[in-house]
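Visitor: using only what follows, build the 3D model:
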Amino acid sequence: MKIETITKKDGTTVYRTAVYLGVDSLTGKKVKTYVTAKTKKALKSLSDLKIAEFERNGKTRLRKKVEFENFESLANAWLEDYLLTVKSNSQAMMKSHFKRYIIPALGSYKVEKISAPLLQSIVNDWAKKANTASISKGKRPAGASSNYGVLLNTVQRILDYAFQLGVISNNPARMVIAPRLKARGKQKLKYLDKKQLKAFLNYLDSLEQTDKNVFSVTLYKLLLDTGLRIGEALALNWSDIDYNENIIHVNKTVDRLGKVQDNPKSKSGVRDISVSKRTMLMLKQWQNRQRVLHQKYRLSTHIVFSSSVGGHLSRGCVSRTLDTHYKNAGLALTGFHAFRHTHASLLLNAGADYKEIQHRLGHSKIGMTIDTYSHLAPDKAKETASIYEQALKNLG
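Guide: Next comes the predicted model:
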């Protein structure tokens, strides 16, 4: 340590030295500072104190330390920024995670007192509840989410935020491991097989031609014919329907509350879907009926599946009606995704190319299409077995 002796104007002597603190974790540059003390011993102590302070601050001088009353106040500060970067569905899910898991488990703790053992015990408890919970209709009860790995990741991100603000010198959540989720067998996809599909279509055709029934039948058949997600279908405007080219332009979706999102689930969700003339005729007939209804009610003439007050429908409104139709048709199904899976199954068994199916469904990767739907093509599997058998015979 090079020490400089300085004589002040009043005749007193002080000692000054340059202290190398280390490499700044945010800039990557070497950092040094100067300390001054009345004695060499005090100079050494003050130098050590500056180095320790630099370490506690995450090895950076750019962060200004911010104080939070507890983890809940920190988490809410992080959440406020996070909500500005994601769509409404992700916002709703994160708020649910906060309310049901993260804040009850950690909210009252002082941020600097949160340790890796504490977090590990919390994550272990989440995992235990998920692994021991009874599953009904493919779902675990509230408070037993299987996404505890996502919850841990969220806590990590919140504590990273605390580190960036200088609240903590390291992130204990990064030393925590999420236990493995117990395998309980792969959940089967819900879809209509040939017999069920025929029965359901016959049921739809037998319904009285009321405005409400025609609305529902048009929606259901469109989903079966295109493989659209329900949010994508509810977001359609008539300007998205190209009658000349028999194409539907998919470029937006609605969230669970009926709020329009400017783009679908992913970039690959923006796509054009070719449909049959039969489907286009069905849509044209519904559009003509909708124009008549507009004279009676406030039904929009711009939105394909408008609410009674002229806006976009929420998924919940149409889901309840669908479940009633399923029940009346004698089918033990729920939800709209069965139509999407049925569409994929029909295409696969008819020999459609996986790449084309990927495009129609709006999957970002073809592996997702193959992994999800390959087992829904029993006819193709039988065909493959026959081809193999014939190949053996050809060996002579």
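Visitor: could you use CA atoms for every contact and neighbour count after this?
Guide: Fine.
Visitor: buried ones in stretch 305-322?
Guide: 305-307, 310-315, 318, 322 (16 or more other C-alpha atoms under 10 Å).
Visitor: just stretch 296-303 next, same as before
Guide: 299-303.
Visitor: distance between the ends of that stretch?
Guide: 16 Å (C-alpha to C-alpha, to the nearest Å).
Visitor: hmm, back to that, now the two most distant members of the buried residues of stretch 305-322.
Guide: Across the buried residues of stretch 305-322, the longest distance by C-alpha to C-alpha is 20.8 Å; it joins 310 and 322.
Visitor: and the contacts of the helix or strand where residue 344 lies?
Guide: Following DSSP states H and E, one finds residue 344 within helix 337-349. Residues outside helix 337-349 that contact it (C-alpha atoms under 8 Å, 6 or more residues apart in numbering): 189-193, 220, 223-230, 354, 357, 361, 373-374, 376-380.
Visitor: one more to put side by side:
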Amino acid sequence: MADIYRRCGCRDGAGKAYGPLPDRATQTQRAAACPVLISDSKHGSWGFAVSGGTHAGSGKRVQVRKMGFTTKREAQQERAKVVDQLATGRYKGDQKVTLGVYLPSWLDRRLLDGLRPSTGHQYRAYLENDIIPALGAVKLSELRKSHVDRFIQTLRAEGRGATTIRRIHATLSSALSAAERLDLVDFNAAAKIALPAASKTKAKIWEPEQVRTFLDAAALVRVGPLYELTIYTGLRRGEVAGLRWADVDFTKRELVVRQQRVQVGKVVLEGAVKTDSGQDRRVSLGSEAVAALLAWKLRQQQEHDAWGAAYQDNGWVFTYEDGRPLIPEYISRTFDTLVTKTGLPHMSFHKLRHEHASLLLSGGVDIAVVSKRLGHSTIAVTSDLYSHLLTDANRAAADAAEAMLPPRRGVAHTSHTLDA
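Guide: This next block holds a predicted model:
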């Protein structure tokens, strides 16, 4: 077929569609075309055909045909665009794939590329419960900022929290950024969308006296040493659940965080810890933390003896009576029950990590050390989370700097001398 041609919807006496009429038609092509096309230059519409390159997915030769142009010039101009896009690898074709089809495949690819299963679980929930129901029918190539903005406004009208909305938006934006990198779309339609401001909330935790009350109560339950260790080390729930005896060195009084056990729905997965800086980090242990672990080790040995051959000894530190590792959700659920019984203000298990940071900062420990113990990706993360706890540390630093100087030899400053 020629590059530029006219065509109509007419049929011959046998009901067969007429062929196209190329711009420079041969005698044979003129004979196969609609007679009206030959006699009336306004009959039918203009179109073009371009062949070139291969499809990135199928490897098949790309054949582009488009009709419906009013004039020959319009067809020529559009053809020139397509030729340029094919030559530079920017041709996207007549995409029919919708967000409902693209988004799950994007997430599956992310998981194959190493996205944490727990993060993938949260992304999938956002896709299935929020994004796809609202935007799934929209073609990927036709998604515009107005669609995304309307979606965000709907979430706000439904009363969704600012943090949740920002997380949903981040999921969509990440997927569209991937589409942009792959030249599936020309731009990320979720970029530069106005989002509700997420207010930074201070970590509300117990006072030291309340921590002691909790620890006294925890001493009366089987897994009390787990909560004691968490307060004294700041380990995440998954890190405590993933701790093995091989990672504990009583001689050096330290433990190494090598893996975590996280719960995705009802499935528990083992893997690397949350951040690269948190992976294989060494956390020193104080006397009470060591004592808690030794007491737990003794109890675990007694349970091992009681269960005999039925005991599942796989080297985990915190286990059920039969040696099976504790399910992360069990750790949180037991903690909530214990807090309720003590009558203390409600606090999530994760806040024990904040409790550890608070104790360190109140004790004047450098924030860089705190950040390293917690396994934060940067000191900035630690500072943002605990800036409200740094006032006393800053004041102590100011006093310490002045204390390093020898006594003043002249007259000390007074309010009178300052006013002079």
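Visitor: what are the ranges of the helices in the stretch 151-300 of the first structure?
Guide: Applying DSSP state H, counting those that start in this stretch to the stretch 151-300 of the first structure gives helices spanning 194-206, 211-226, 230-234, 277-296.
Visitor: what's the average distance of the third one to the second structure?
Guide: Following the fit onto the second structure, the mean deviation recorded for helix 230-234 of the first structure is 0.9 Å by mean C-alpha distance after the TM-score superposition for the first structure.
Visitor: in the second structure, which residues correspond to that helix?
Guide: Aligned by TM-score structural alignment, helix 230-234 of the first structure falls on residues 237-241 of the second structure.
Visitor: ok, back up a step: filter the buried residues of stretch 305-322 of the first structure down to just the ones in helices.
Guide: 315, 318, 322 (DSSP state H).
Visitor: for the first one, give its distance to residue 372 of the first structure.
Guide: Right, the one you point to is residue 315 of the first structure. 23 Å.
Visitor: just the second one next, same as before
Guide: Between residue 318 of the first structure and residue 372 of the first structure the computed distance is 25 Å (C-alpha to C-alpha).
Visitor: returning to that earlier point: so for residue 244 of the first structure, which of the helices of the stretch 151-300 of the first structure sits nearest?
Guide: Among the helices of the stretch 151-300 of the first structure, helix 277-296 sits nearest to residue 244 of the first structure (C-alpha to C-alpha), with 9.6 Å.
Visitor: mind listing what's buried in the closest one?
Guide: Judged by neighbour count (16+ other C-alpha under 10 Å), helix 277-296 of the first structure contains these buried residues: 279-280, 282-283, 286-287, 290, 293.
Visitor: from the residues you listed, which two are the most distant?
Guide: Between any two of the buried residues of helix 277-296 of the first structure (C-alpha to C-alpha), the greatest distance is 21.0 Å, for 279 and 293.
Visitor: so what corresponds to residue 363 of the first structure in the second structure?
Guide: By TM-score structural alignment, residue 363 of the first structure lines up with residue 376.
Visitor: contacting residues around its match?
Guide: 275, 277-278, 382.
Visitor: what about it, which SS state?
Guide: Residue 376 of the second structure falls in the coil class when you classify it by DSSP: H, G, I helix; E, B strand; the rest coil.
Visitor: tell me how far it lies from residue 283 of the second structure.
Guide: 13 Å.
Visitor: also residue 113 of the second structure?
Guide: 30 Å.
Visitor: compare these two (neighbour count), which wins?
Guide: Legend: neighbour count by other C-alpha atoms under 10 Å for residue 113 of the second structure and residue 283, higher for residue 283 (20 against 9).
Visitor: and the more buried one, what's its match in the first structure?
Guide: Counting by TM-score structural alignment, residue 283 of the second structure lines up with residue 273 in the first structure.
Visitor: which residues touch that match?
Guide: 226, 247-250, 360.
Visitor: by neighbours, which of those residues wins?
Guide: Going by other C-alpha under 10 Å, residue 250 tops these with 23 neighbours.
Visitor: which one in the second structure is aligned with it?
Guide: Aligned partner of residue 250 of the first structure by TM-score structural alignment: residue 257.
Visitor: spatially speaking, which residue is in the middle of the first structure?
Guide: residue 90 (5.5 Å; C-alpha atoms, centre = their mean).
Visitor: from residue 230 of the second structure, how far out is the equivalent of that one over in the second structure?
Guide: Counting by TM-score structural alignment, residue 90 of the first structure lines up with residue 119 in the second structure. Separation of residue 119 of the second structure from residue 230 of the second structure (C-alpha to C-alpha) stands at 23 Å.
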